[in-house]
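1. model this:
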Amino acid sequence: MDVLLVEDDDAIADPLITGLARYGFAATRVRTGAAALCAEPADMVLLDLGLPDMDGIDVCRRLRERSATPIIMITARGEETDRVVGLELGADDYLSKPFGLRELVARMRAVARRSGTAGSRPGAGGEQVLGSVRIDRRTRQVHVGGAPVALSPKEFDLLAVLAEDPGAVYSRRHLLDTVWDPHYFGPTKTLDVHIAALRRKLGDPALIETLRGIGFRIGGGSGTGTR
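-> As a prediction, the model looks like this:
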């Protein structure tokens, strides 16, 4: 997911961009409201209200006038009035500083689910083919060589995440946070168990590759596509 971060404070923006990247978000940062209004479209906007050139509330209003892109306001302001005004102008959520990265990511994912942004990723709206594997996210069905394969809910979600960008490496932490929960602190071995089950059910152990100490990726190639 491409994220536009509107934040003038380097001490906040730099580690936030690094942290979001660990969760699979590609963040582009601008420092002013004017730059935010001129920026390329993104899947979501993280908007600081305390900007140097204009009030973030005005930026929120002008962004909402021309786009339905989800907006999460991030600010040190604690007044209820600011929250109410921002939400009435079309912001999708409000997060007060200081905040934890996991809370922000959880809110981003919740907003994406409500707005349908999560469904804008490649292959999310129809069938995706990976070699002999066909994934239908709409019906949550998987076929291998034309035959249906029964996956558990977690197995399907894990396959769907890996297949979002074939060939891309997904860290263990990202997969646990996405498929299970941002606050999941159970044994990470459960991820390996589900990966092993997927490999067995898909009939091709090489389809999902393990990168030791990093994470997993699913094979791409000429047999990959969406329809």
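2. all contacts plus neighbour counts: C-alpha atoms, from now on.
-> Fine.
3. Give the burial count for the closest residue to residue 64 other than its chain neighbours, as a bare number.
-> Leaving out its chain neighbours, the residue that sits closest to residue 64 by Cα to Cα, 6 or more residues apart in numbering is residue 90, at 6.1 Å. Other residues near residue 90 number 20, with proximity taken as other Cα atoms under 10 Å.
4. close enough to count as contact, residue 216 and residue 174?
-> No: taking Cα atoms under 8 Å as the definition, residue 216 is not a contact partner of residue 174, at 10.3 Å.
5. any chance you could map the strands in this protein?
-> Per DSSP state E, the chain carries strands over the ranges 2-6, 26-30, 44-48, 71-75, 93-96, 127-130, 133-136, 141-144, 147-149, 170-171, 208-211, 215-218, 224-226.
6. would you turn these into CSV with distance to residue 157 and mean neighbour count?
-> Written out in CSV, the entries for the strands of the chain read as follows (distance: least, Cα to Cα, whole Å; neighbours: other Cα atoms under 10 Å):
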stretch, distance to residue 157, mean neighbour count
strand 2-6, 21, 22
strand 26-30, 21, 19
strand 44-48, 22, 25
strand 71-75, 25, 24
strand 93-96, 25, 18
strand 127-130, 14, 20
strand 133-136, 11, 21
strand 141-144, 11, 18
strand 147-149, 14, 13
strand 170-171, 14, 20
strand 208-211, 14, 17
strand 215-218, 14, 20
strand 224-226, 17, 16
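7. here's the other one to compare against:
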Amino acid sequence: MAAKDPHILIVEDETALAAVLQDYVTAAGMQATHLDRGTGAAERALAGDVDLVVLDLMLPGVDGLSLCREIRAVSDVPIVMTTARVEEIDRLLGLEMGADDYLCKPYSPRELVARIKAVLRRRPVLDPGARPAPAPSAARLQLDREAWRASYDGMRLDLTRREYQLLDAMAARPGRVFSRDQLLDLAFPDDAEVFDRTIDSHVRNIRRKIAAISPSDPIRSVYGVGYAFDPDAAK
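-> Just a heads-up that it's a prediction; the model follows:
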């Protein structure tokens, strides 16, 4: 049986924008359903036939952060949050509530569709009766947590302790965008000598060492937010 087209739930109170998004999503070979308010959106997202939710932050009825929290309490359905509020606190709150990606308005509908496809590639949509494809026997990145060793494409990465901790924290949630503060808490919980801006330096060093082995760059930068380990970029 062929896999069904992905079903995208668009929760957006700007009806003109939502209509354009529906057209782009449909043209990309996906199904689209639109809700213009937050009330009832969580129930619709959890109905079982939705593969990804495009969720606006500011909604009548129930706001996007509350919806994201409600959905995440019971489901890992992918969520791409959108908003016209670009303050850092909104970005961090959206990601901490469990959003898979974040897009600030105004944005190109084409870019949103590209983000949707990227998230779905990381979390493939399967037929209900289909079996998941087996995981590859050897991922490009290999981490030995007992020996504190890392390798990429079978070649050892000569990482410092902090670089290893940072890469391990990102790779544990592939595709998830982390703020610098979140990476500090995850990778260096007891290291008072590491500050948020030193994250950038560590990422540059990790990229340089991977580049010496492979032309691919598996670390994705998200402007104004942070970083993600993106296995798609590593292919």
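8. Quickly note the distance from the residue nearest to residue 64 of the first structure to residue 216 of the first structure.
-> Distance of residue 90 of the first structure to residue 216 of the first structure, computed by Cα to Cα, to the nearest Å: 38 Å.
9. now residue 111 of the first structure
-> Shown here: residue 111 of the first structure relative to residue 216 of the first structure, a distance of 26 Å by Cα to Cα.
10. Could you do residue 94 of the first structure as well?
-> 33 Å.
11. again, but for residue 110 of the first structure
-> Spatial separation of residue 110 of the first structure from residue 216 of the first structure under the definition Cα to Cα is 24 Å.
12. do the same with residue 62 of the first structure
-> Counting by Cα to Cα, the gap between residue 62 of the first structure and residue 216 of the first structure amounts to 41 Å.
13. got it, and residue 139 of the first structure?
-> Distance of residue 139 of the first structure to residue 216 of the first structure, given as Cα to Cα: 25 Å.
14. again with residue 104 of the first structure
-> If you go by Cα to Cα, the gap between residue 104 of the first structure and residue 216 of the first structure works out to 24 Å.
15. what does residue 108 of the first structure give?
-> On the measure of Cα to Cα, residue 108 of the first structure and residue 216 of the first structure end up 23 Å apart.
16. Repeat that for residue 10 of the first structure.
-> 32 Å.
17. same thing with residue 30 of the first structure?
-> Distance, residue 30 of the first structure to residue 216 of the first structure, by Cα to Cα: 32 Å.
18. Which residue lies closest in space to residue 210 of the first structure, excluding its sequence neighbours?
-> Ranked by Cα to Cα, 6+ apart and with sequence neighbours excluded, the top spatial neighbour of residue 210 of the first structure is residue 216, at 4.7 Å.
19. residues contacting residue 144 of the second structure?
-> Contact partners of residue 144 of the second structure, counting by Cα atoms under 8 Å, 6 or more residues apart in numbering, are residue 150.
20. at 10 Å instead, please
-> 150-151, 164, 168 (Cα atoms under 10 Å, 6 or more residues apart in numbering).
21. go on, residue 50 of the first structure?
-> Contacts for residue 50 of the first structure were tallied using Cα under 10 Å, 6+ apart; they are 6-9, 32-33, 56-57, 74-77.
22. residue ranges of the helices in the first structure, please?
-> All helices of the first structure, identified by DSSP state H, fall at 10-22, 33-38, 56-66, 80-88, 101-115, 153-162, 172-175, 189-202.
23. Of these, which is nearest residue 44 of the first structure?
-> When the helices of the first structure are ranked by proximity to residue 44 of the first structure, the top entry is helix 101-115, at 8.1 Å, counting by Cα to Cα.
24. contact partners of the closest one?
-> Residues beyond helix 101-115 of the first structure that count as contacts (Cα under 10 Å, 6+ apart) turn out to be 1, 3, 15-16, 19-20, 23, 25, 43-46, 68-72, 74, 92-95, 116-120, 177-178, 181-183.
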